[in-house]
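Novice: no sequence for this one, just the structure:
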């Protein structure tokens, strides 16, 4: 007899298929059709229908149903959904009251983080998701008095503050990469837009004198207003208009799987490896704007950053040598 289980969500990852009771729900045990699988599904549905409000997993469920979670980008929800499952599985049966006693729950949280010690960035990512759930429990839900993750230091400490793409780096990768990858690199280096915003940038957002786009990171509450200066205009003129969006793949369609294609292009350009990420191109653009003499307020408007954070972000993204050269020019000018 065939039993239809409603709402099942199937995810393929690294050649394996995983089943979840629903999108964002708990992962199911066993193989489809087996008694273990059906029992796992029934348990998940029962716990969803009558959640124990005193247990931590009820807070995870509340967060997943919240507007805060729903407003996240789809890619973020996919990544966070897996971590929320892990968090609910590990901490779910603990009482919410235990999380209000920071001195007792922190060692338990740190011990859980230590299970990812061989992957520091993964450990920090796990803590980021857990901390967000706990913050939601503080405000607006009011189930917790404070977030016990606050004060726990990050594991991954590498700073990319001074890593930017130089003109030589860009020229080197463009010798071997596809024109479509080259267009994305050039546009990022001349606008400072994040990859997600670049891939969604449409030709309709390119006005006569500026690119005007709301940024996904701000949930489209802030605008990036990028003046079309000569170099940027040359970049735009080199990109063929093959779709409503500016950047397309080799099949003349909007990009899907850009990260994988970019990774292959970088491996082809630097077989021995190169410590450059696509988002480091934001530093290249910030350096360009800074050395051109734009004020921090102007850079904030151009790149869609919060103005009060510009000083900190400039320190992070602008190469030290560029900043030193700019200060030398200012000191020499003052003396003359």
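Specialist: Yep, it's here. Being a predicted model, the structure only gives us computed values, none of them experimental.
Novice: CA only for contacts and neighbour counts going forward, please
Specialist: Noted.
Novice: Now do stretch 138-157: everything it contacts.
Specialist: Outside stretch 138-157, the residues that touch it by Cα atoms under 8 Å, 6 or more residues apart in numbering are 96-97, 99-102, 105-106, 109, 120-121, 123-124, 127, 130-131, 134-135, 137.
Novice: what comes up buried for the helix or strand containing residue 47?
Specialist: Secondary structure from DSSP states H and E places residue 47 in helix 35-49. Across helix 35-49, burial judged by 16 or more other Cα atoms under 10 Å covers 37, 38, 40, 41, 44, 45, 48.
Novice: next, the one to line up against it:
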């Protein structure tokens, strides 16, 4: 077999398999290097990148992939979106961009395409989200179309998780099923509110005298989470041995991988759920809700919670609405009112003597 050295091909190894992409962020290539199928898909990708017909929809996908908007996305997001961009380009690629400027004509086509993935509603809506982002880019800054036809199309998947958080009794129950190493991860997530990706790269060097400061992967490391080391968190950090650069380690005293931890945690969670020790439907990322609730009940402002969790202030409200239950919110309001009342002193006016 004759092999050809093709420059720019991006290789990704995942779960024992090797995947090839025409370039970093580019479309996935078919077949194995050196095969006819591989060369065909490579040549097609390069040809599409040259944008032979600027009037076709695939041009928008190519331009979006090369845009700063796409490049600044987190690596994990680009990895997830790349496959959807391929599907979108294949399905809509030969259509005229002008058609997407006629919402009444293109929306049924978009709904029909999304319907292909209706068996997995969350995936279907995820694909629609990626398509919407491409079309938003076509509106601004490209000015190729006037409006985004995806706007107004309702999601298939609906799941209100606003009241789904790990209560204290739930955490106690899951910890009984976990190893010591897993319990450290559960408790640290509940006390810090960090996403899993940030949690497992959290290093001892991120721990200062009074706060944990770490750039967030979700923001592509442009924002920082600044978590005050309050008493309960300080006690946990003192309990965890310093085995590695990272704080969390497995039973072999090696840093946890996100997938490795997830596998062990899920097994423990399922056992606790089957034994009816915890409610059904709890996920590891719901521990962020536990942290948000803790901060909210402590009376912290939106600005402070935003700094702690590494979010924009205007999205903190969404976090609270999603994670903090109505009961917890009511309790927080009562606590703040009672605290304010306690600070208010009753002033007695002097009685004017009668003449």
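Specialist: Nice, thanks for sending it over. Predicted, not measured: the structure shown is a model, and the values here were computed from it.
Novice: Report the TM-score for the pair.
Specialist: The TM-score (TM-score structural alignment, normalised by the length of the first structure) is 0.89; 336 aligned residues with a Cα RMSD of 2.7 Å.
Novice: Just give me the mean distance for the helix holding residue 47 of the first structure relative to the second structure.
Specialist: Once fitted to the second structure, helix 35-49 of the first structure is off its aligned match by 3.2 Å on average (mean Cα distance after the TM-score superposition for the first structure).
Novice: Go through the contacts of stretch 138-157 of the first structure and flag which are in helices.
Specialist: 102, 105-106, 109, 120-121, 123-124, 127, 130-131, 134-135, 137 (DSSP state H).
Novice: Buried ones from these, can you make that a PyMOL selection?
Specialist: Buried subset of these, written as a PyMOL selection, criterion 16+ other Cα under 10 Å:
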select buried, resi 102+105+106+109+120+121+123+124+127+130+131+134+135+137
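Novice: Grab the two from the ones in helices among the contacts of stretch 138-157 of the first structure that are most spread out in space.
Specialist: Greatest spatial distance among these (Cα to Cα): 120 and 137, at 25.8 Å.
Novice: list the contacts for residue 32 of the second structure?
Specialist: Counting by Cα under 8 Å, 6+ apart, residue 32 of the second structure has contacts residue 38.
Novice: Okay, it and residue 61 of the second structure: tell me how far apart.
Specialist: 25 Å (Cα to Cα, to the nearest Å).
Novice: re earlier: please give the centre-to-centre distance between the helix holding residue 47 of the first structure and its chain.
Specialist: Relative to its parent chain, helix 35-49 of the first structure has a centroid offset of 32 Å by Cα atoms, centre = their mean, to the nearest Å.
Novice: Do I have it right that residue 212 of the first structure meets residue 206?
Specialist: Yes - contact criterion Cα atoms under 8 Å: residue 212 of the first structure and residue 206 qualify, at 6.6 Å.
Novice: ok, now which ones touch residue 308 of the second structure?
Specialist: Applying Cα under 8 Å, 6+ apart, the residues near residue 308 of the second structure are 225, 226, 227, 228.
Novice: Leaving out sequence neighbours, find the closest residue to the last one.
Specialist: Looking back up the chat, that one is residue 228 of the second structure. Leaving aside its sequence neighbours, residue 228 of the second structure sits nearest to residue 211 (Cα to Cα, 6 or more residues apart in numbering; 4.2 Å).
Novice: tell me which element the residue nearest the centre of the first structure is part of?
Specialist: Of all residues in the first structure, the one closest to the mean position by Cα atoms, centre = their mean is residue 76, 6.6 Å from it. Using DSSP H and E, residue 76 of the first structure falls within helix 74-91.
Novice: And the contacts of that helix?
Specialist: Against helix 74-91 of the first structure from outside (Cα under 8 Å, 6+ apart): 24, 25, 26, 27, 56, 57, 60, 69, 70, 126, 129, 130.
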